[in-house]
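Peer 1: Show me how the following folds:
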Amino acid sequence: MTSSFSNLSLAEPLARAVAEMGYESMTPIQAQAIPVVLTGKDVMGAAQTGTGKTAAFSLPLLQRLLKHENASTSPARHPVRALVLLPTRELADQVAQQVKLYAKYTNLRSAVVFGGMDMKPQTLELKKGVEVLVATPGRLLDHIEAKNAVLNQVEYVVLDEADRMLDIGFLPDLQRILSYLPKERTTLLFSATFSPEIKRLANSYLKDPITIEVARPNETASTVEQRFYSVGDDDKRRALKQIVRQRGITQAFVFVNSKLGCARLARSLERDGLKTTALHGDKSQDERLK
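Peer 2: The predicted structure is shown next:
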């Protein structure tokens, strides 16, 4: 199996976009999933965030949609043919940006819809016609109910971060969305873990899927170095500041277990002269995007 993007028989517009983005070697999930998705088979992939799975499903999916590519301005000539569902607004936005970059030299259109934002601009974009729609489940249902999104020509559906979608309680929404799709379609499901719930979802909605597992459950990506520090509760903040300073860290993500704790820690770091921003569920979508 090849591990170089240049050895994939991608269509010229896609190959050009990929080369421009500096992609050379494929990650394990890409090397295993791309050839399978190109055949049109259903896939159940075990992969964590950060393993390159957006390219693993987007590139072959775009390749297969090129047969529908057209330069017509008529929305009817650009129905939704691929649907990508994600659990959070930020992930949806990130995946949509990647898809736009991969498709930039094609006539395939893509759009993203998620909550926390005004529906009007999203509606205008959907009404113009898009082939690839990236969405969070709740907002997609709003658009389906408003007749802005018609899904009767969908050929591909991707459930990305499926375990997290189930954790957030999206199962009823997912079932409703899938009921609007044609029975004849390709379904790709990606999840960090194959829990019993995920397996049930796969059994209900996937046909003879090819299972691709590139990481053992709960295994950290090989690019990640882990360190563990044992400190008392009262010393955590001091330890964090010391690590940041000693290691000369210029950018860091710090995960905190509550909104209040997050806001307090950000203020404390800010007082110590470290440029800090808090990001949590009580922020508006505009603040989150900023």
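Peer 1: use CA for all of it now, contacts and neighbours both
Peer 2: Will do.
Peer 1: Count residues in the vicinity of residue 252, would you?
Peer 2: Residue crowding around residue 252 was assessed by other CA atoms under 10 Å; the count is 8.
Peer 1: That one: which element?
Peer 2: Counting by DSSP states H and E, there is no helix or strand that carries residue 252.
Peer 1: And residue 140, by the same measure?
Peer 2: Using DSSP H and E, the secondary-structure element containing residue 140 is helix 137-145.
Peer 1: Any idea how far the next helix or strand after that helix is from the middle of the chain?
Peer 2: Under the assignment DSSP H and E, the closest C-terminal helix or strand after helix 137-145 is strand 156-159. Put simply, strand 156-159 sits 11 Å off its chain's centre (CA atoms, centre = their mean, to the nearest Å).
Peer 1: Need the contact partners of the helix or strand following strand 156-159.
Peer 2: Counting by DSSP H and E, the element after strand 156-159 in chain order, helix or strand, is helix 162-167. Residues external to helix 162-167 that are found in contact with it (CA atoms under 8 Å, 6 or more residues apart in numbering): 86-87, 171, 189-195, 197-198.
Peer 1: Show me just the buried residues among those.
Peer 2: Buried members of these, counted by 16 or more other CA atoms under 10 Å: 86-87, 171, 189-194, 198.
Peer 1: Another sequence for comparison is provided below:
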Amino acid sequence: MTFNDLNLIPAILKALSKENYTTPTPIQEQAIPAVLAGKDLLGCAQTGTGKTAAFAVPIVQLLSEQQMRPNTGRHIRSLILTPTRELALQIADNIQAYSQYTQLRCSAIVGGVSQRVQERALKQGADIIIATPGRLIDLINQKHIDLKHVKILVLDEADRMLDMGFIHDVKKIITKLPSKRQTLFFSATMPPEISKMVKALLVNPVKVEITPVSSTVDRIKQSIYLVDKENKQKQLNHLLQDKSIVSALVFTRTKHGADRVVRELTAVNIAAQAIHGNKSQNARQSALSNFRSGVTRVLVATDIAARGIDIEELSHVINMNLPNIPETYVHRIGRTGRAGMSGIAISFCEVDEIPYRRDIEKLIGKTIPEVKDHPYPMMSRTQPVKADRPSISAVQKPQKPAKSKANPVRKPKSEWFKKGSKAGSKTSR
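Peer 2: Now for the predicted structure:
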């Protein structure tokens, strides 16, 4: 099958040809006809499956075919909600590419940058907005955005929005939308809260499931190193001496951890930059641009910031820490092995993370091969047992000094407030 077989309009086919799109991916092949038919859609797919085009291409066509009333101005007719700035900007870039031969306008509404530019874009008019929940709510409250004309809603990476605590914001936004609309819902996993949302939002949806939520891409070669926590950085430095690691996306658990890894790599002359929530949007975009162009060999990221990183030729993903949520591991390693290419995923596992390894292997249904021949093997695979606190009877109780009129025992000042007035009780706090 080709895109010519999907009943797309000439303007879109011309744009896809210019962008070197030839054959639709499985999710595009199944989703595009359903969306063009006006159906609600539930898409279960991992990153790297081509799902952005699966919803963006038919949205561009549907909105292009709808005649706008003369002298009514341009209204927001499609809203796409995403969890991160990077993903929102990536989707905006894709939609601009797909709609380049139409009259449609799209705009990204994200935090981390001045909202004045976004206000100006909204005043000029936008048919499609791609937004993160926080900034969108801000602009709605400031009366800069009106969603009453939205005909198509897309919730992308819904499970990640749940992980990031955005679900309540998403529910608030949905109350601002017309009840009669087309809803497209995408999630790599289906935890109970997401399943409830699906039942509440979708009407007789077409379900498109490309890969099981627990699966990992078969093209990705996985391995794991058992290494003590204090030696992880040394192990990373050692691995990166291998020049065949052309580009590496390194995951850390925390923002400070990401900055620390960058400092250590820079100290040994390995070009690295960090991307996380504490970085400005300009700094994040600069780091991504340098990584894509090869100026930076290593990009160090937290899970949240990594959503939206779409690099077809990423050779390696390295986990400095195993995630405690098995599905997060699937998301991480899915950053490599994209667009039909192979990829390599390497994980470091300290003793406290051994249970996480078992959970991950149970989810993906396979054992991650262990690399044993390396310079920093784990010294002990047994988790340290914390010493029990001694019982009260085992501790000799201190003798209280005897009371006497000559030497009364005074209570400490902290005790004075316990039996005082309510005002006194507040003071003690």
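Peer 1: just the strands in structure 2 please.
Peer 2: Listed from the start of the chain, structure 2 has strands (DSSP state E) covering 41-44, 78-81, 106-109, 128-131, 152-155, 182-187, 206-209, 220-226, 248-251, 272-275, 298-301, 316-319, 343-349.
Peer 1: What does residue 284 of structure 2 correspond to in structure 1?
Peer 2: Mapped onto structure 1 by TM-score structural alignment, residue 284 of structure 2 lines up with residue 288.
Peer 1: Report how many residues lie close to that match.
Peer 2: Neighbour count for residue 288 of structure 1, taken as other CA under 10 Å: 15.
Peer 1: Help me confirm that it comes into contact with residue 278.
Peer 2: No: the criterion here is CA atoms under 8 Å, and residue 288 of structure 1 misses it with residue 278 at 9.1 Å.
Peer 1: Give me the aligned partner of residue 58 of structure 2 over in structure 1.
Peer 2: Taking TM-score structural alignment, the alignment pairs residue 58 of structure 2 with residue 60 from structure 1.
Peer 1: quick one: that match and residue 31 touch, right?
Peer 2: No: at 11.4 Å, residue 60 of structure 1 does not count as touching residue 31 under the criterion of CA under 8 Å.
Peer 1: neighbour-wise, which of those two wins?
Peer 2: residue 60 (24 against 18).
Peer 1: Name the nearest residue to that one, ignoring sequence neighbours.
Peer 2: residue 38 (5.2 Å; CA to CA, 6 or more residues apart in numbering).
Peer 1: Can you name the residues that contact the one you found?
Peer 2: If you count contacts by CA under 8 Å, 6+ apart, residue 38 of structure 1 has them with 60-61, 63-64.
Peer 1: is it true that residue 100 of structure 1 touches residue 112?
Peer 2: No: counting by CA under 8 Å, residue 100 of structure 1 stays clear of residue 112, with 10.1 Å between them.
Peer 1: which residue in structure 1 lines up with residue 202 of structure 2?
Peer 2: The alignment partner of residue 202 of structure 2 in structure 1, by TM-score structural alignment, is residue 206.
Peer 1: List the contacts of that match.
Peer 2: Residue 206 of structure 1 is in contact with 42-43, 186-188, counting by CA under 8 Å, 6+ apart.
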